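Undergrad: sequence isn't available, so here's the structure alone:
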C-alpha cells in the first residue's frame, strides 16, 4: 500500500506536471494496447451487475479524497497561492463533518433562559444582563423549551407601546407566548456541517441540543459553528477573558473550554473521546469521580488540578507543565514554556 499507492500519489501531487510528462507516453501505449481487454471486462461486469438487478454507480471524471485535497491545499499554501488564514479556513471547513454539535454547544448549566410567564420588564432585563440576541423560552423546566425570543421582536414591541402611549392609547397586555419563535431541536450527534446546512435551509440561527432520551443538553448557534472555521468571533459587547497566568507559569482555564480550542489556541493536546468535549469533562474522565477541589493528576507532561467546583461541575482547572521538553529549541524550563503559551493563541504555520 505504501509503495503502490501512498508514495506515488504523494509524489504525483507534489510534482504533478513533471510526473504527467513522464508517464503520458507509457500510459497512452498501455491504453492503445489493452483498450479491447478493458472494454471487454467492463462489458462483462456490467452485464452481470445488471442481471443481479444492481444499478451501476455513476462514474465521475475527477474525484479526490479528503486526504488528497488537504495535501493540495497545504502545497498551495507553501507555494504562496493561499494565505495562512485561507488555508486554515478551508481545512477547518473540511473538518466540520467530523465535529458533532455536542462538542461545540453551550452546555445546559450555562444557558440563559426565560419562563414563558415572564413579563416585559423581566424579558428586557434578561436581554440587558446577558447581552444575548436570542433567549430560549421554557414552560415548567428547561426540558420543555417552547422556542426563543429575539431582541428585534422586543424592540418592535417597545416602539409600538411608546407610539400608543404618545397617542393616549392603552398598549395591549404583554404575552411572551405571542412573541417567541420556533426553535430547531437537533440530536447531540448531528455533524456541525449538516446543522449549518439546516440553519441555512430554515433561516435559523439557534438550535437546542438533546440526547437520545430527549433531555436538553444545551444549545448551539450559527456563531458556534462559524468559530470552528475562523476562530473566536468577538463583538463590541463581548468580554474577552483569557486564562489566568500565575507567577510560576501555570495557567488557570475555565473548565468549559473545548478540548479542540485548548489545542488550537494554546497547543495543549488532549485525546478526543465521545465521553467528553471540554477540559472539565476530560478532568472528570481522568479522575473517575466527582472532585471536591484540589485534586490533581498528570497527563502528557502536564499537571491538571481542580481549582474550583460549581456544585458537581468542575468550574476552573489549573494546567502546569511538570517536565521540560527535550532540548530542541523549545523553552528550557516549565515556567518559560507555560508563559509562552499564556501569551495567546498560537499563529498558523508561516504567519509572521
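TA: Ah, there it is. What you are looking at is a predicted structure, and each value in this text was computed from that prediction instead of being measured.

Undergrad: CA atoms for contacts and neighbours, from now on please.
TA: Fine.

Undergrad: which strands and helices sit next to the strand or helix carrying residue 209?
TA: Following DSSP states H and E, one finds residue 209 within strand 206-210. The contact analysis (3 or more Cα pairs under 8 Å, 6 or more residues apart in numbering; DSSP states H and E) places strand 206-210 against strand 184-187, strand 216-221.

Undergrad: give me the angle between it and strand 216-221.
TA: If you take axes from the mean of the first three to the mean of the last three Cα atoms, to 10 degrees, strand 206-210 sits at 160 degrees to strand 216-221.

Undergrad: most packed of the helices and strands packed on strand 206-210?
TA: Across those, averaging neighbours per residue (mean count of other Cα atoms under 10 Å) puts strand 216-221 on top, at a mean of 22.

Undergrad: need the residues that contact that strand.
TA: Identification of contacts with strand 216-221 by Cα atoms under 8 Å, 6 or more residues apart in numbering yields 101, 104-109, 111, 142-143, 188, 205-211.

Undergrad: quick one: buried ones out of those residues?
TA: 101, 104-108, 142, 188, 205-210 (16 or more other Cα atoms under 10 Å).

Undergrad: now do the helices in the protein.
TA: With helices called from DSSP state H, the chain shows them at 7-14, 16-51, 66-78, 84-94, 120-130, 151-166, 192-202, 222-230, 259-266, 279-287, 334-342.

Undergrad: turn these into TSV, including distance to residue 304.
TA: Shown next, in TSV, are those (distance: least, Cα to Cα, whole Å):
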stretch	distance to residue 304
helix 7-14	40
helix 16-51	47
helix 66-78	34
helix 84-94	28
helix 120-130	31
helix 151-166	40
helix 192-202	29
helix 222-230	25
helix 259-266	13
helix 279-287	8
helix 334-342	13
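
Undergrad: of these, which approaches residue 178 most closely?
TA: Residue 178 lies closest to helix 151-166 among those, at 10.5 Å (Cα to Cα).

Undergrad: report the distance from the closest one to the chain centre.
TA: Centroid displacement of helix 151-166 relative to its chain, using Cα atoms, centre = their mean, to the nearest Å, is 37 Å.

Undergrad: which one of the helices of the chain lies nearest to residue 314?
TA: Here helix 279-287 is closest among those (Cα to Cα), at 5.5 Å.

Undergrad: relative to helix 259-266, how tilted is the closest one?
TA: Going by the same axes, to 10 degrees, helix 279-287 makes 110 degrees with helix 259-266.

Undergrad: what about the nearest residue to residue 134 once chain neighbours are set aside, neighbour count?
TA: Nearest residue to residue 134, sequence neighbours excluded (Cα to Cα, 6 or more residues apart in numbering): residue 150, at 4.7 Å. Each residue near residue 150 was counted by other Cα atoms under 10 Å, and the total is 17.

Undergrad: then this one, side by side with the first:
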C-alpha cells in the first residue's frame, strides 16, 4: 500500500558543494552598482561573457538610475511643426530633418497639440480634403523625473515611441524617443548616414568632395585639408569641427545649412540630438567653380 503522505521533494535540488556554499557565505555578491559593474568586468576578463554583452549589461544597470531628463533632446533643439504653416513648408521641414515623428504646435511652441507621423503626410496627397489636424495622434507627456525603465515599458505597451518631456512647472523641457532609451543599452543605433569606425571620420566622395563627421578633431581637419582653423576665434578653444561651426553660426546647425570658413565650405548633411553628425566639405575654389 502506498504512503498516503509521501515526503515532498524540493522543486529544485541545490547542487552546490559545501565549499561553494562556504565561499559564497564568506564572499557575498556585489551590494552596489559599482561593485556589480566591476564584477561584469571581471567576468569579461575571465572570458565568461563577451565585451558586447558586458557593455549591454552595464547599460541596463546604469539605466536603472537614469531619468527622461538625462537623455532627452532639449526643447531648444526640438524640430516641431506649426499646424498653421503652409503645406510646402511642412514637407520641406520633414525632408530636411529626416525624422519619422514630429510634435505639432499651435500658436506657441509650448502648446503641443499632437504628434504627426511623416508617412501620414502622404495621405494628404491622395486625399486633399483631409487636414493635418485629422491626422494628428495624441501626444504623450512625461515628467523629467520619469525613470527610463518605466518609460521603456510604457513605450512598449502603448506603441507611442515619442514622448514630450515636461519640467516641474509643466513647461515643455524636451522630447525623448524609444531610440534614445534603447541607445543607453545597446549604444548608438546606426542609420543610413553612419559608417564603420574603421572607415575613418573623413573620406572622399565621388564628386571630389568629402564627408566629415561633426566630432572630427579640429587638428585632423587642418591636416587633411592643409588649412588652419585654430585661429578662427583666438578667444575660444574648440576640440571638434562641429563645435567650431556651431559657434561660428551662432546656433545649432540644421540639415541643408551651409557655412564657409578657412577656405572650406561646410554643408550640413545630417544632424542628430542637436549636433551635426555629418558635413559635406568642399574647398571654396571648387564651390565657386
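TA: Happy to help now that I have it. Values in this document were obtained by computation on a predicted structure and should not be read as measured data.

Undergrad: surely the residue nearest to residue 134 of structure 1 meets residue 135?
TA: Yes: Residue 150 of structure 1 lies in contact with residue 135 (Cα atoms under 8 Å); the separation is 6.8 Å.

Undergrad: sorry, back to before: could you dump the helices and strands packed on strand 206-210 of structure 1 to CSV with distance to residue 250 of structure 1?
TA: Formatted as CSV, those follow (distance: least, Cα to Cα, whole Å):
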stretch, distance to residue 250 of structure 1
strand 184-187, 37
strand 216-221, 30
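
Undergrad: nearest to residue 121 of structure 1, of those?
TA: Closest to residue 121 of structure 1 of these, according to Cα to Cα: strand 216-221, at 24.4 Å.

Undergrad: could you tell me the angle between that closest one and helix 192-202?
TA: Angle, strand 216-221 of structure 1 to helix 192-202, by the same axes, to 10 degrees: 70 degrees.

Undergrad: which residues of structure 2 does strand 216-221 of structure 1 align to?
TA: Counting by TM-score structural alignment, strand 216-221 of structure 1 lines up with residues 172-177 of structure 2.

Undergrad: the strand holding residue 209 of structure 1 against structure 2, how far on average?
TA: Compared with structure 2 after fitting, strand 206-210 of structure 1 deviates on average by 0.8 Å (mean Cα distance after the TM-score superposition for structure 1).

Undergrad: ok, the corresponding residue of structure 2 for residue 107 of structure 1 - contacts?
TA: Structural correspondence for residue 107 of structure 1 with respect to structure 2 (TM-score structural alignment): residue 74. The neighbours of residue 74 of structure 2, taking Cα under 8 Å, 6+ apart as the test, are 173-175.

Undergrad: same question for residue 57 of structure 2.
TA: residue 185.

Undergrad: which position in structure 1 pairs with it?
TA: Match for residue 57 of structure 2 (TM-score structural alignment): residue 90.

Undergrad: so how far is residue 34 of structure 1 from that match?
TA: Counting by Cα to Cα, to the nearest Å, the gap from residue 90 of structure 1 to residue 34 of structure 1 is 41 Å.

Undergrad: ok, now which ones touch the residue nearest the centre of structure 2?
TA: In structure 2, the centroid-proximal residue (Cα atoms, centre = their mean) is residue 180; its distance is 4.3 Å. Counting by Cα under 8 Å, 6+ apart, residue 180 of structure 2 makes contact with 71-72.

Undergrad: any idea how far residue 21 of structure 2 is from residue 136 of structure 2?
TA: Distance, residue 136 of structure 2 to residue 21 of structure 2, using Cα to Cα: 59 Å.

Undergrad: wait, which of the contacts of residue 74 of structure 2 is closest to residue 246 of structure 2?
TA: Among these, residue 174 lies closest to residue 246 of structure 2 (Cα to Cα), at 20.1 Å.

Undergrad: contacting residues for residue 64 of structure 2?
TA: Counting by Cα under 8 Å, 6+ apart, residue 64 of structure 2 touches 147-149.

Undergrad: possible to save those as TSV with distance to residue 86 of structure 2 and neighbour count?
TA: Shown next, in TSV, are the contacts of residue 64 of structure 2 (distance: Cα to Cα, whole Å; neighbours: other Cα atoms under 10 Å):
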residue	distance to residue 86 of structure 2	neighbour count
147	38	18
148	36	24
149	39	16
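
Undergrad: and of these, the nearest to residue 218 of structure 2?
TA: Sorting the contacts of residue 64 of structure 2 by distance to residue 218 of structure 2 puts residue 148 at the head of the list, at 34.6 Å, by Cα to Cα.

Undergrad: wait, that closest one touches residue 69, no?
TA: No: assessed by Cα under 8 Å, residue 148 of structure 2 is found out of contact with residue 69, at 9.4 Å.

Undergrad: the residue nearest to residue 134 of structure 1 maps to what in structure 2?
TA: Per TM-score structural alignment, residue 150 of structure 1 is aligned with residue 117.

Undergrad: list the contacts for the closest residue to residue 296 of structure 1 other than its chain neighbours?
TA: Among residues not flanking residue 296 of structure 1 along the chain, residue 305 sits closest, at 4.1 Å (Cα to Cα, 6+ apart). Residue 305 of structure 1 sits next to 294-297, 317-319 when contact means Cα under 8 Å, 6+ apart.

Undergrad: how about residue 111 of structure 1?
TA: Listed by Cα under 8 Å, 6+ apart, the contact set of residue 111 of structure 1 reads 218-219.

Undergrad: mind running it again at 10 Å?
TA: 105, 135-136, 142, 217-219 (Cα atoms under 10 Å, 6 or more residues apart in numbering).

Undergrad: nearest to residue 243 of structure 1 among those residues?
TA: Closest approach to residue 243 of structure 1 among these (Cα to Cα): residue 105, at 20.3 Å.
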